[in-house]
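Engineer: Here is the input, now give the coordinates:
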Amino acid sequence: MSLISPLLLLLIIVIGTYFQTITGFGLAMIVIGINSAVGLTSVPFIASVVSLVSLVNSGVALPKHLHHIDWRLANTTLLGVIPASVLGVVLLNFLNAQATSILEFLLGCVIGYSGINFALRPRQHKEVSSLRSFFSVGFISGLCGGLFGIPGPPVIFHLYRQPLSLAVTRNMLLLIFACTAFSRSLYEFITTGFPDGTLTTTLLAVPCVAVVTMLTQRFPPPLSVETVRRITFGTLILIGISLIVRSLSALL
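Structural biologist: You can find the predicted model right below:
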C-alpha cells in the first residue's frame, strides 16, 4: 500500500469521527463504505480498524454524558447485540473467503438502505416501543456489526423513531456501538487475531480520533444537526449505490 493510501484512510476516519460525534452515528458506515467503494483495503481489515477506533471515539465522548442514557432500553438492546456480534464475525470470515463480491453487494445494500430510510424522516412513535423490539433490533444490529463492522442501520432507525431526546438517542448509540466494537474485537483477537497492520493503523488513527472528538464537542459546527444528518444520508446513499454497482459488475 502506497503512502497516499494510509493517509487517505486516516482522512476518511477523521470525517467519520466528526459525523459520529455530532449525530451519534456515521463512523463505521462512512469509513467502511468509502474504503470499500475505492478499494483501499479489505472489508475484514477495515472492519477491525473501525471497531477499535469506535472504542476510542466512545471513550472520549461518553464519560461526561452517561446520565443521558436510558439504561433499561440500552441493556435490553445489548443483550441482543453482544452474541450476534460474535456470530457476525464468523459469517464475515466465511463469506469473505467464499464470495467477496457477494459480501460487497450486501454491504452496499445495508448502507444504501439505511441512507434512504433516514432521508425519508420516519415518523416518531408516540410511545416507547416494547423491550422485545429493542432486543430484536439489537440482535440484527449486532449481526451487522460483526459481519460488516456496521452495527448502525437497524438500531439507529429504531432509536430515532422513539420519543426520546436527541441527547439520549445520541449517547445510547455511542454506548451500543462501543459494546459491539468491544465484543467483536475481543472475539476476533482471541480466535484468529487481527488482520496484519490493524494495530499499526489503529495507533496512527487514535490521536486523530481523540482530537477530532474533543474539538467537535467543544466547538460544534455552524450547521444545524439536521443539516449534517441530511449530508450524511446523501453520502450513505451514494456510497451504497457505488458498492452495489461495483459488486454486480464483478459478479456479472
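Engineer: Could you use CA atoms for every contact and neighbour count after this?
Structural biologist: Fine.
Engineer: Need the contact partners of the helix or strand containing Phe19.
Structural biologist: Using DSSP states H and E, the element containing Phe19 is helix 4-23. Here helix 4-23 makes contact (Cα atoms under 8 Å, 6 or more residues apart in numbering) with 25-31, 34-35, 40, 57, 61, 170, 201, 204-205, 208-209, 212-213, 216-217, 220, 225, 228-229, 232.
Engineer: tell me the contacts of Gly149?
Structural biologist: Taking Cα under 8 Å, 6+ apart as the contact definition, Gly149 lies against Ala28, Ile32, Ala47, Ser48, Val50, Ser51, Ala181.
Engineer: residues near the last one, how many?
Structural biologist: When neighbours are defined as other Cα atoms under 10 Å, Ala181 has 28 of them.
Engineer: So it is in contact with Val49, correct?
Structural biologist: No: look at Ala181 against Val49 with Cα atoms under 8 Å: they stay out of range, at 9.8 Å.
Engineer: what's near enough to touch Phe134?
Structural biologist: Here Phe134 is in contact with Leu73, Thr76, Thr77 (criterion: Cα under 8 Å, 6+ apart).
Engineer: Second chain to compare with the first, below:
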Amino acid sequence: MLPDVAGLESPAFLMVCATIALAGLTRGFAGFGAAMIYMPIASSIMDPKLAAASLLLVDATISLPMVVSATKICDWRTVLPAAGGAVVTVSIGAWVLTNADPYVLRWVLSCVVLVLLAVLVSGWRYTKAPNKRTSFGVGAVSGLLGGMTQLAGPPVITYWMSGPLPISVIRANLITYFFFTSFGSFAAFWWNGLITQELLLLSLLICPAYGLSIYLGAKGFSKSSGKSYRLLAYTLILGAAITSMPILDGILR
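Structural biologist: Here you go, the predicted model:
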C-alpha cells in the first residue's frame, strides 16, 4: 500500500503516475503536449494549482537533456522574442489562476484552443519570415495561458506550425521555448505561494515515470514522419479543448 501523497489515496496517486508517464511520452516525441495530457486528468484528481506546479517542476528538471540538443537547431530569431513575451505575461496568468473562477477559466481556455486548432486544420500558412513583434505577441498570449493553466502550447504551436519551418526545427523551437519560459513560470508560482513541501514531495515521486517516458518518446521521434507529427499535434490540441470544457464534466470526470 502506497502512502498518501499530497492528500491522494493510492489509486489516485497511481492514476497521476500513469498520466505523467503518458504526458512524458508525448513531450519526448513532440516537444510539447505534456500539459495537454496531464492537466485535465490531474486537475480532476487534485487541486489544479498543485497539478500545474508539479508539472512545471518535473518538466523543467527532466527535460534538460532534450534542451541541450534542441538549442543547436532551433530558430533563435523567433524563440527569444516569443520567450520574452511569455516571461512578461506569465505572472499575470499565475495571478489569474490563484484568483479567478475555475469554471470561467476553463471555458475561456477551451474557446481559445479551439480557435487555434481551426487555424491549423484550415491549412492556412504564412510564407514570410516571422518578425520579432509577432513572435513577442504570440509568446505573450502563450505565457498568459501558461500561467493560468500550464497549457501554454497552443499559441506557439499554431504559430510555428503555420509557417515554413521544417518539423525538426519546430520541435526544437518548442523544446527551447518551454525551457526558457519555465523560469518565468517558476518565479510566478513562487511569488503566488504555489511552491510548497507538498509539491516537492509529489514532484519527486513522479519524476522517474516522467523521465523514462520522455526518453522513450524522444526515441520514437527519430523514427517518425512529418505527417505523423502534425497528426499528433492536432489530436493533442483537440483533446485539450474538449477535456477543458466544463459541460463534459459528467462524462469525463
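Engineer: ok so, going back, please list which of the contacts of Phe134 of structure 1 are preserved in structure 2.
Structural biologist: Retained in structure 2 by both residues aligned by TM-score structural alignment, their matches' Cα atoms under 8 Å are the following of the contacts of Phe134 of structure 1: Leu73, Thr76, Thr77.
Engineer: could you dump the residues you listed to TSV with secondary structure?
Structural biologist: Formatted as TSV, the kept ones among the contacts of Phe134 of structure 1 follow (DSSP: H, G, I helix; E, B strand; the rest coil):
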residue	secondary structure
Leu73	helix
Thr76	helix
Thr77	helix
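Engineer: Can you name the helix or strand that Ala250 of structure 1 falls in?
Structural biologist: helix 225-251.
Engineer: What helices and strands are in contact with that helix?
Structural biologist: Applying 3 or more Cα pairs under 8 Å, 6 or more residues apart in numbering; DSSP states H and E, one finds that helix 225-251 of structure 1 contacts helix 4-23, helix 27-38, helix 100-119.
Engineer: Might you report the residue contacts of the residue nearest the centre of structure 2?
Structural biologist: With distances taken as Cα atoms, centre = their mean, Ala35 lies nearest the centre of structure 2, 3.8 Å away. Contacts of Ala35 of structure 2 were listed using Cα under 8 Å, 6+ apart, and they are Ala23, Leu55, Gln150, Leu151.
Engineer: Tell me the counterpart of it in structure 1.
Structural biologist: The alignment partner of Ala35 of structure 2 in structure 1, by TM-score structural alignment, is Ala28.
Engineer: distance of that match from Ser133 of structure 1?
Structural biologist: 23 Å (Cα to Cα, to the nearest Å).
Engineer: cool, and Phe189 of structure 1?
Structural biologist: The value you get for Phe189 of structure 1 to Ser133 of structure 1, if Cα to Cα is used, is 31 Å.
Engineer: cool, His68 of structure 1 as well?
Structural biologist: From His68 of structure 1 to Ser133 of structure 1 the distance is 21 Å (Cα to Cα).
Engineer: the more surrounded of those two?
Structural biologist: His68 (16 against 13).
Engineer: I'd say the more buried one and Leu175 touch.
Structural biologist: No: applying Cα under 8 Å as the test, His68 of structure 1 and Leu175 come out as separate, 10.9 Å apart.
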